[in-house]
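S.K.: coords please:
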Amino acid sequence: MSGPLRVLMAEDEWLAAEILAEGLEDAGFRVLTAADGQAALELAAAGAEFDLLLTDLRMPRLDGRELIARLRAERPDLPVVVMTGYPPDGPDALHEGRAPLRLLTKPIEIAPLVAALKAVAGRA
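M.R.: Below is the predicted model of the structure:
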């Protein structure tokens, strides 16, 4: 991978999504924002290009856990960063397989988020 990392972000809290997208774009990422997991899945199905997934866990229509499972059914190596105010019992509770996954607890600050995204994408 070269060039800016392309992030598909699923976050149902509009203000949080705006702040995170702006911070990530300032850090050199390209961000495609989806209002929830279903919208993110629809973007992916429509051919949106992205290198990694940034997702909340609790969202209407389709939660982050199911979004990860569905996207990784097509792309088993998809790197994922999960952000949540309600962490499960560790990242192993969120996925199977070997693809990288990081879990961050809300509130999220940009610097640790940037570091986590770069780490899962192998650009740390």
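S.K.: okay, CA-based contacts and neighbour counts for the rest of this
M.R.: Will do.
S.K.: Please list all residues in contact with the spatially most central residue of the chain.
M.R.: Note on the chain: the residue nearest the mean C-alpha position is residue 54, at 1.0 Å, using Cα atoms, centre = their mean. Applying Cα atoms under 8 Å, 6 or more residues apart in numbering to residue 54 gives the contacts 7, 8, 9, 10, 80, 81, 82, 83.
S.K.: so which helix or strand takes in it?
M.R.: If you go by DSSP states H and E, residue 54 is part of strand 52-56.
S.K.: Let's compare: structure for the following, please.
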Amino acid sequence: MSKPLRILYVEDQVDLRDLMADVFADMGMDVKLAADAQTAFEMLTSGTEVDVLFTDVYMPGQMTGAELSLRVQKMMPHIKIVLASGHSRHQLPPLPSEIEFVQKPYSLGQVIKMLQTFQSAAA
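M.R.: So this is what the prediction gives:
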């Protein structure tokens, strides 16, 4: 039996964060939550181990999800990164090609399929 995919989900909208946490847990994933990029970065640099960082691009606070993803990619290149935004990808700052992007509102099926791909690759 493979170990559960460990995901850090970063989202400032409480309802969406709670919903997705339930979806990920129902899929058998080990879910950690953060309400902003700074908290997520502190979790990761203090030893929280994850396989996937799934973060909204724009959130309140001093660090955006895009900045978080670039820092994590540099420091922890083994972590898969998914960025979500209500803006289309071409409206965002340039992102490395290894970073996955999903446009809000995203479908649960779309996200589940992507995460299952990550889980298969990790198994």
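S.K.: quick one: TM-score?
M.R.: Superposed pair, TM-score by TM-score structural alignment, normalised by the length of structure 2: 0.86. Supporting alignment: 120 aligned residues with a Cα RMSD of 2.3 Å.
S.K.: related to what we said a few turns ago, make CSV out of the contacts of residue 54 of structure 1 and add neighbour count and secondary structure.
M.R.: Formatted as CSV, the contacts of residue 54 of structure 1 follow (neighbours: other Cα atoms under 10 Å; DSSP: H, G, I helix; E, B strand; the rest coil):
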residue, neighbour count, secondary structure
7, 25, strand
8, 24, strand
9, 25, strand
10, 28, strand
80, 25, strand
81, 25, strand
82, 26, strand
83, 23, strand
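S.K.: With respect to residue 60 of structure 1, which of those is nearest?
M.R.: residue 10 (10.9 Å; Cα to Cα).
S.K.: distance between the top helix by length along structure 1 and the chain's centre?
M.R.: Taking DSSP state H as the criterion, structure 1 has its longest helix at helix 14-26. Chain-centre distance of helix 14-26 of structure 1: 13 Å, with Cα atoms, centre = their mean, to the nearest Å.
S.K.: Give me the mean distance between it and structure 2.
M.R.: With mean Cα distance after the TM-score superposition for structure 1, helix 14-26 of structure 1 departs from structure 2 by a mean of 0.7 Å once superposed.
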